[in-house]
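**Student:** I would like the atomic coordinates for the input below:
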Amino acid sequence: MTPFVAFGYQKVKADKHKLEIDPVAGSVVQDIFKMKLQGMSQDAIANRLNELGVLSPFEYKISSGSHYETGFRQKEQALWSSVTVRRILENEVYIGNLVQGKRTTPNHKVKQSYVKPEDDWIRIEKNHEPLVSERDFEIVQRLLGMDTRTSPDQKQVYLLSGIAVCADCGAPMTRKVSTVAGKKYAYYLCSTNKETKRCSSHRIPEKDLENVVLVMLKQHIQNIMHLKRVLEFIGTVPFQEINVKKLQDRLEKKKMETERCKELRMMLYSDMKEGIVSKEDYVELHAAYGKRLRNAEESIRAIQKEMDNMLEKADASNTWLDYFVKYQDIEVLTRTVIVELIREIRVHDKKNIEIIFDFNDCYQALLTQLPAMGVEVAADPDNNLQVKIKEVV
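**Tutor:** Model prediction:
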């Protein structure tokens, strides 16, 4: 209903109440999200867009013939700023959600508006075609909450910025460069130790830490690929999932109940014809069997719907495996890979590194569920999974 839509979208000409992707502005929005995932700060993204001569949202609206006005214009030409970039990165509209009713006024006499509590906002999910995936949007929101800064001569944050933390105090590990005999050596150390000395340094060379992370990541991806192959094999057996099998058993019992009700009604008619039951009893019993039959048929429909939902959810619940599998040939760490697959890297010391991978709860839950499906799972000393299928029911 608003006169101006979010940058990246335009109103459908045939229906002004619907949104469609603006090919030009939409590609800029997608580039902004990509640059953020690659490790660029909001300032660096804004500077890059200005260097390339990309029109800011305000200038783009003006060039499109819009009479859009804003109080943020300070120069003859409105340029990209870190504030503008952040607003785009935080806007749910780019995953297809329409959020309205964020601001209101106390009453019709007061013009000054205020932001309403988020619970009172009107949110319509999957309202229009998204420009970015929910997965990328979620990762970007996580990155926006991190304290990651770039050095003056860098446009991108370091590979492990905001991800590597001290295992003892939880503070971020800070990258530092020392020069010895004319050679520069980069290493990470606990930021608490650097500032107050209240924690040990946990000092570790940058390359050593990155090499360990790469090895552990490759190992985890291999483990996930083993699990994916097992799930694909098990998935060829109908109703292998334990909960679905239980529903299948209930479904069979309800189907038997409906057949039994139909048989009893037929027998009841024969009994009335032969005078075994009176007409009054026949009417009463026929109605009772009919009600029982309808209840059983309704239960069958409910069970079938529950089974469909469970199978659909089971398929969707394992999509996280593919996030790792697509990097099965990884040989070099990149910022994008790290933020996609790793939540946190806890540094205890040079020889003790702990990695919390994304979807770790899903991974652990899957390992717990496999034995009930007839699959033995064990890890060797190097933490490589050994999988053996005992039986298929």
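
**Student:** all contacts plus neighbour counts: C-alpha atoms, from now on.
**Tutor:** Will do.

**Student:** centre-most residue in this protein?
**Tutor:** Residue closest to the mean C-alpha point of the chain, counted by C-alpha atoms, centre = their mean, is R135 at 4.1 Å.

**Student:** mind checking what secondary structure that residue has?
**Tutor:** Recorded secondary structure, R135: helix (DSSP: H, G, I helix; E, B strand; the rest coil).

**Student:** please give me the structure for this one as well, since I'd like to look at both together:
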Amino acid sequence: MQRIFRLAVEGHSPYKIGRLLKADCILTPRAYLAEQHQRYLKVVNTKYPYDWGATTVKVILQNKVHLGHMVSHKTTKPSFKRKETVTVPEEEWIEVLHTHEPLIDEETFALAQKVIRVKKRPTKEGKHQIFAGLLKCSTCGQGLSFARGGSSKTAGGKGGRGSFACNQSRTRGKAYCSFHYISYMDIYEIVLADIQRHAWIAREQESTFVEMVATMSQSQQKKQWGTAIKERDKLVRRGSELQTIQRKLYEDNALGKITDEQYVALSRDFTVEQAQLKERLKLLEEQLQQAESKRENTTRFLELVREYTDMKELTKPILNELIDKVVVYDAEKVDGKRIQRIDIYYRFVGLIS
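**Tutor:** Coordinates of the predicted model:
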């Protein structure tokens, strides 16, 4: 299991991980249980015991049991009279934390989720674009897609002449979004230099770096914290109002003031709104918790970035470990020169000006 997570953190897709496990003759979970404990004997294909599927790998990577937690109520039966089961929404799962010894730490698990969410299209040489899933358009928020240029042997690598542009603009036209063009070489050199600079400061001027990040975080937090608190309070009030409304609807229906059809229609609308409120409140609580742990995150980022002081080139694992996203703005002409803003959001600390 640990190898599967390590391969994911290195940037391999579930499909690629499955191919690597098959090449090393690693038994699939069911084949292992059949061999060791005589289970699933009727369903295991004994001719292909190493035939890992991408879905199997993805399920393993998403399973929180490897963190030491137990998760249940993922499926349910609508009725005891029916055999089929239905999937339960994730927010309704029952999770019990720290029930056993974890196989994977929280950070590795989070990195693996980040990697497998990104759809990867390999080049003809079988390599993956190292910026896949990281570059975002500043205008519409969609990803930037890669286009080849020059030699096919070098277009995807450091020396290539490929480029990135807003995927929406590229596929639907400039009426939907502007191009946000940037060459592979430019974004590569910018990100590399930025990581090297922060790594040097973190090692040589740690106290200055911590103070700088803390000051920036405080100013960002004040605005984010205040906005989140106001929205949370508003949603809580609305949630209470909906409960009152639904009780009143039930009474009106019981007293014959509204028909059954009216009750069902209105109740359905309010139930949908309650579900949306619940989901939004969950996201707000997560934002507030993240803000509270900002100082601790600065320390974690310092520990990470210091390892890359002498880094000479970028790799997919390095980018996944250090960066959440890179926002690319449209280029502008200033005094006859092409100027382009790039915002790099680092893991744990966000944007460092």
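
**Student:** got a TM-score for the two of them?
**Tutor:** Superposed pair, TM-score by TM-score structural alignment, normalised by the length of structure 2: 0.63. Supporting alignment: 255 aligned residues with a C-alpha RMSD of 3.2 Å.

**Student:** before we move on, the earlier item: trace the residue nearest to the centre of structure 1 over to structure 2, please.
**Tutor:** Matched by TM-score structural alignment, R135 of structure 1 corresponds to E107 in structure 2.

**Student:** contact partners for its match?
**Tutor:** Not one residue lies near E107 of structure 2 by C-alpha atoms under 8 Å, 6 or more residues apart in numbering.

**Student:** any idea how far the residue nearest to the centre of structure 1 lies from V339 of structure 1?
**Tutor:** Note on R135 of structure 1: its distance to V339 of structure 1, by C-alpha to C-alpha, to the nearest Å, is 11 Å.

**Student:** do S27 of structure 1 as well
**Tutor:** Using C-alpha to C-alpha, we find S27 of structure 1 at a distance of 22 Å from V339 of structure 1.

**Student:** ok, the two, which is more surrounded?
**Tutor:** V339 (25 against 13; other C-alpha atoms under 10 Å).

**Student:** which position in structure 2 pairs with C169 of structure 1?
**Tutor:** In structure 2, the residue matched to C169 of structure 1 (TM-score structural alignment) is C140.

**Student:** please, which helix or strand holds its match?
**Tutor:** For C140 of structure 2, there is no helix or strand it lies in under DSSP states H and E.

**Student:** which residues are common contacts for R135 and V339 of structure 1?
**Tutor:** Common neighbours of R135 of structure 1 and V339, using C-alpha under 8 Å, 6+ apart, do not exist here.

**Student:** and Q38 of structure 1, what does it touch?
**Tutor:** Q38 of structure 1 makes contacts with Q156, T334, R335, T336, as judged by C-alpha under 8 Å, 6+ apart.

**Student:** from the residues you listed, which single one is nearest Q100 of structure 1?
**Tutor:** T336 (31.7 Å; C-alpha to C-alpha).

**Student:** tally of neighbours for the equivalent of the closest one over in structure 2?
**Tutor:** Under the alignment (TM-score structural alignment), T336 of structure 1 pairs with P317 in structure 2. Taking other C-alpha under 10 Å as the criterion, the count of residues near P317 of structure 2 is 18.

**Student:** right, and P317 of structure 2 touches L7 too?
**Tutor:** No. Counting by C-alpha atoms under 8 Å, L7 is not a contact partner of P317 of structure 2; they are 9.5 Å apart.

**Student:** which residue lines up with Y188 of structure 1 in structure 2?
**Tutor:** Counting by TM-score structural alignment, Y188 of structure 1 lines up with F164 in structure 2.
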